[in-house]
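can you look at this prediction? I've put the sequence above it.
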Amino acid sequence: MASQGAETTTAATTHADQRPKSLADFDPPQKPKRNKYAFACAMQASMTSILLGYDIGVMSGAAIYIKKDLKISDVEVEVLVGILNLYSLLGSAAAGRTSDWIGRRYTIVLAGAIFFAGALLMGFATNYAFLMVGRFVAGIGVGYALMIAPVYTAEVSPASSRGFLTSFPEVI
């Protein structure tokens, strides 16, 4: 008999603890709101990937005129156009330590300034060696930007949208 009374008490308290369900209880869980600041930062940081595409596009169109004006060989034109990838490797190797030293945001600003200086050097180049120095400086800036922009985006983004926001450089 004692065990039968305990079962009824447990069943009675279980039914008494439950409140009636409302319509809102059946709604799917709400997604967290998007962080507009993180979205804007991710968009701006992913714009740095445009630097590489811009440089390659401009150089492929300008290579014909550079060859004619500077009277350089086909091999020199090939080296001039393709060397940016090697130089950007050097820039990306230095970007990690620099970003630890001055911060991610300022490293992106530094990358843009370095690329701008390289573009100015290439624009004012009068011979092949001067043009290669400009390519070197621009390549360092591109390497910095391509290395640090995804890191900055990942650090600014909330965990709920980090994967979405860090994929922007691949889209742009």
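Alright, I've got the coordinates. Numbering: from 1, shown residues only.

CA atoms for contacts and neighbours, from now on please.
Will do.

just give the closest residue to residue 112, not the sequence neighbours.
Closest residue to residue 112 apart from its sequence neighbours, by C-alpha to C-alpha, 6 or more residues apart in numbering: residue 141 at 6.4 Å.

how far away is that neighbour from residue 7?
Applying C-alpha to C-alpha, to the nearest Å, the value for residue 141 to residue 7 is 75 Å.

more neighbours: which of those two?
Set side by side, residue 141 and residue 7 show more neighbours around residue 141, with 32 against 10, by other C-alpha atoms under 10 Å.

quick one: list the elements packing against the helix or strand in which that one is found.
In the assignment (DSSP states H and E), residue 141 maps to helix 128-156. Contact here means 3 or more C-alpha pairs under 8 Å, 6 or more residues apart in numbering; DSSP states H and E; on that basis helix 128-156 packs against helix 36-46, helix 49-70, helix 74-102, helix 104-123, helix 162-166.

pretty sure residue 137 contacts residue 112?
No: contact between residue 137 and residue 112 fails when scored by C-alpha atoms under 8 Å: they sit 11.1 Å apart.

between those two, which has more neighbouring residues?
residue 137 (23 against 19).

the structure to be compared is supplied as follows:
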Amino acid sequence: MGMRRTLPQAVLFDRDGTLVVDVPYNRDPELVQPMPGAARLLDGLRRRGVRCGVVSNQSGVGRGLITPAELAAVSARLDSLLGPFDVFMYCPHVVGDRCRCRKPQPGLVLDACLALGVDPADSLVVGDIGADMGAAAAAGAAGILVPTPVTRPEEVASSEWVAASLEQLPEMLWGAPW
């Protein structure tokens, strides 16, 4: 049984570990590698008129490990491989900064929805860790967890919706594979 039968207006994806293979503090566009099923899922959403965006914590910027230009280059590579994305929202802060945007805070999701002109209640956040689900819930959006080996068991247990892979999302959410 899927969580809804109508498409959301927007799907906001975590970047590392969800859309692309996680390379910690990646500053090299050549290392951007899409996760299995990402291109097909995004193409299907776009064909159906769903806006697609990226919401990503990037503390490497705040730590001085990634320059804004390097982040922009990685984003451009992501856009060339899996885009066009309607919005990119990144939090550059570190944990201690107490910002409103670092997931699980809702700021990235709220800002992305505002930029798209979409009600958070009509959006879906897809991510691989509990912070992604926390941000979705705090913003009033639906969330679906797609676990990887780094996802903690308690994050899986506490998530209302869990998909084994990006390929599983259409059938799980809308009752039919694409």
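Sure thing, it's come through. Predicted model, so just to flag it, every value in this text is computed and none were measured.

tm score of chain vs chain?
For this chain pair, the superposition-based TM-score is 0.24 by TM-score structural alignment, normalised by the length of structure 1; 78 aligned residues with a C-alpha RMSD of 5.8 Å.

may I see the buried residues of the helix holding residue 141 of structure 1?
Neighbour counts using 16 or more other C-alpha atoms under 10 Å place 128, 131-132, 134-150, 152-154, 156 of helix 128-156 of structure 1 among the buried residues.

before we move on, what about stretch 50-64 of structure 1?
Going by 16+ other C-alpha under 10 Å, stretch 50-64 of structure 1 has these buried residues: 51, 52, 55, 56, 59, 63.

closest to residue 70 of structure 1 out of the residues you listed?
Top of the list for closeness to residue 70 of structure 1, among the buried residues of stretch 50-64 of structure 1 and by C-alpha to C-alpha, is residue 63 at 10.3 Å.

which ones are touching that closest one?
Counting by C-alpha atoms under 8 Å, 6 or more residues apart in numbering, residue 63 of structure 1 makes contact with 77, 81.

at 7 Å what do you get?
residue 77 (C-alpha atoms under 7 Å, 6 or more residues apart in numbering).

the residue lying closest to residue 57 of structure 2 once chain neighbours are set aside and residue 136 of structure 2, how far apart?
The shortest distance from residue 57 of structure 2 to any non-neighbouring residue, by C-alpha to C-alpha, 6+ apart, is to residue 91 (4.8 Å). Applying C-alpha to C-alpha, the value for residue 91 of structure 2 to residue 136 of structure 2 is 15 Å.

show me which of the two is the more surrounded one.
More crowded of residue 91 of structure 2 and residue 136, by other C-alpha under 10 Å: residue 136, with 30 against 20.

so the more buried one sits against residue 130, correct?
No: here residue 136 of structure 2 lies out of contact with residue 130, judged by C-alpha atoms under 7 Å, at a distance of 9.8 Å.

give me the most central residue, structure 1.
For structure 1, the residue nearest the mean C-alpha position is residue 150 (3.1 Å; C-alpha atoms, centre = their mean).

could you give the angle of the helix holding residue 141 of structure 1 to helix 104-123?
Interaxial angle of helix 128-156 of structure 1 relative to helix 104-123 (axes from the mean of the first three to the mean of the last three C-alpha atoms, to 10 degrees): 160 degrees.

and helix 128-156 of structure 1, how far out from the chain's middle?
Taking C-alpha atoms, centre = their mean, to the nearest Å, one finds helix 128-156 of structure 1 lying 13 Å from the centre of the chain it belongs to.
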